[in-house]
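In: Below are the sequence and a predicted model; questions follow.
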Amino acid sequence: MTRLHSVIIAAMIALCPLLAAGAGQARAPDLPFAGGCDLVKAGKLSYRGTCAVLRTKVTAEDTSGRCTGEVITVKIPGRGEANLLRGVGKDCASQFLDSPVTFIGEDSEGWLVVSTEAGKVLRFEPGPEPGLPVLDGFLAGMDSCTPSEALKTFFENLSDSYATPPDAPDGPVAATETPVIWPPGGLLAPELVAAQKVGPRVQIDVALQGNYLGLPVARVQYDYRPEGGGFLEQSLVFESPRAEVVARFGAAIDQAERTLRAETGDRNRAYIAEGEPGRLVCVFPE
């Protein structure tokens, strides 16, 4: 049994106390949500009523690095469960009722509409977003330019996985055969990483899903120098507006920089970049 199968089974077990709440009553992200749904088969309405919906995050660890995304488990009274794998990454195409999905999107009312090659169409209220993983330990020190050992190891792994000669031309950098280890667990899907050489440095961008100290993050960026190695710059891009990032990290960044310079004379510099969304940047001396 794979980790992904375990995730799906756990989601189905969580749905057993079916429809304990009335239709449309929202639940916490890790509990079933009771909402309206319509199922059409062969062009005819097969069911209209209330379904239980549970959304469960799928991580790279669950799928041996192939994809990330979520499993949406829908239980239709008297019809059983149906699992929608809604994923991004290698070998992670969305499926529903064991049939490839031909379309998935939101309608004007915010309901999810899913159609399959087998001709089934399900329309349902999606309920709350699944909870995001907490990345506080992994991303610790991003706000003080003192990255955790796990994050430093991750950056070094990225340098090896996207190694390129110093005299290589500018442009995209292809991954080597060295896999990218995701410290929270598993391998990182290659589709989540983009790398390019710009002058004397290589810039690597990694898409993330999670929270850091209460704010949702979108990606982490890392620059290194192929010749001589070493970090040049690291950035944490949030999904939150800059004002929220300033409110959360501004005072701590100022204090950390004053302490660092007073105690060690280190010239590492952390700051919150201008523009939207909020971006926390660390610049290291060359």
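Out: Sure, I can see it.
In: contacts and neighbour counts: CA atoms only from here.
Out: Fine.
In: secondary structure element for residue 45?
Out: Applying DSSP states H and E as the criterion places residue 45 in strand 44-58.
In: downstream neighbour of that strand in the secondary structure list?
Out: strand 68-76.
In: Name the next helix or strand downstream of that next one, please.
Out: Next along the chain after strand 68-76, taking DSSP H and E as the criterion, comes strand 80-88.
In: what's next to the following helix or strand past that following strand, contact-wise?
Out: The element immediately downstream of strand 80-88 (helix or strand, assigned by DSSP H and E) is strand 95-96. Under the criterion CA atoms under 8 Å, 6 or more residues apart in numbering, residues 82-86, 101, 114, 116 lie in contact with strand 95-96.
In: want to compare, so here's the second one:
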Amino acid sequence: MTAVVQARPAAAPGRRAIEPGADVRPGIRRLGLRKPVPLAAGAGIALLLAVWAAGSATGLIDPRVLSAPWTVVTTGVGLAVDGNLVENLGVSLARAAQGLLWGVLVGVVLALLSGLSRIGEALLDGPIQVKRAVPNLALLPLLILWFGIGEEMKVITIALGVFIPIYLHTHNGLRSIDKRYVELAETLRLGRRQFVTRVVLPGALPGFLLGLRFAVTGSLLALVVVEQVNGTAGIGYMMELARTYGQTEVIVVGLVVYGVLGYTADWSVRLLQRRALTWRRTLED
């Protein structure tokens, strides 16, 4: 009895023949990002500190221009022990928190009014876009004239630096909601309130959280400015006073405090973003 032999298709020139049942996934090239490198975030900071320490130890960096890192650490510990740093830090955090709270509240409300209503968009979006083009520093003389140089002016200036990114990204998130979800809500006959709470707000959440990251940075930038305008307390006031007396190490301590605050706040928002948006998969996942 003659055996029937099945002929296998010949492989293309230059290509290896794939055996039946063989897994082809190992040959697929990954186009996304690789796994995160452990402690990668601190590598650049460690390198910068090493260069700074080496320059100070060898005399390449004049201490009158930039104090040595060990001098900065000693000064910071001394300021913390005598309570000066802690007191000024508390004042700065209170100002930044108030400005951030009011800025987020105003930005979200305006974004909802503009993003959910054509009339609201016609009345609000134009003036806000004009404000976006005007730097806060340009408004500072007018704000001082209106509100004086007290706490009210400082909080309002910080809030102005916060509500713009909140409004822009939340508004963009509202307008970027997939229309299929809107049609599904209409099919399910959801009411206006249910539509907002179940479709609109979850859909705009990614944009809001992205805006919050920019808002946190904006609040600290505005804080640096307002605390050096005839202030009587705060990290910026401490730095301005140190500039008057030529205390470079105190100025660097203030810069380090601002940097730690900014990094910690941004890290907190990113953590919140990952927890709140677990349903999304990105290149970082």
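Out: Arrived safely. Computed from a predicted structure; not experimentally measured.
In: Now the TM-score, please.
Out: TM-score for the superposed pair, counting by TM-score structural alignment, normalised by the length of the second structure: 0.21. Supporting figures: 96 aligned residues with a CA RMSD of 6.0 Å.
In: Residue 141 of the second structure versus residue 155 of the second structure, what's the distance?
Out: Computed as CA to CA, to the nearest Å, the residue 155 of the second structure to residue 141 of the second structure distance reads 15 Å.
In: Please name every helix or strand in contact with the strand holding residue 45 of the first structure.
Out: helix 3-14, strand 33-41, strand 68-76 (3 or more CA pairs under 8 Å, 6 or more residues apart in numbering; DSSP states H and E).
In: Let me know which of the ones you listed is tucked in deepest.
Out: When you average the neighbours per residue for each of those (mean count of other CA atoms under 10 Å), strand 68-76 leads with a mean of 23.
In: Would you mind getting the angle between that strand and helix 3-14?
Out: Counting by axes from the mean of the first three to the mean of the last three CA atoms, to 10 degrees, strand 68-76 of the first structure points 30 degrees away from the direction of helix 3-14.
In: Tell me what angle strand 68-76 of the first structure forms with strand 80-88.
Out: Interaxial angle, strand 68-76 of the first structure versus strand 80-88 (the same axes, to 10 degrees): 160 degrees.
In: Strand 68-76 of the first structure relative to strand 44-58, how many degrees between them?
Out: Using the same axes, to 10 degrees, the inter-axis angle of strand 68-76 of the first structure relative to strand 44-58 is 140 degrees.
In: More neighbours: residue 155 and residue 141 of the second structure, which one.
Out: Set side by side, residue 155 of the second structure and residue 141 show more neighbours around residue 155, with 24 against 11, by other CA atoms under 10 Å.
In: In contact with that one, which residues?
Out: Applying CA under 8 Å, 6+ apart, one finds that residue 155 of the second structure lies in contact with 95-96, 98-99.
In: how about a cut-off of 7 Å?
Out: Neighbour list for residue 155 of the second structure: 95, 98-99 [criterion: CA atoms under 7 Å, 6 or more residues apart in numbering].
In: Which of those sits closest to residue 84 of the second structure?
Out: Top of the list for closeness to residue 84 of the second structure, among these and by CA to CA, is residue 95 at 17.1 Å.
In: Please name the nearest non-neighbouring residue to the closest one.
Out: Here the nearest residue to residue 95 of the second structure in space, its sequence neighbours aside, is residue 155; by CA to CA, 6 or more residues apart in numbering that works out to 6.0 Å.
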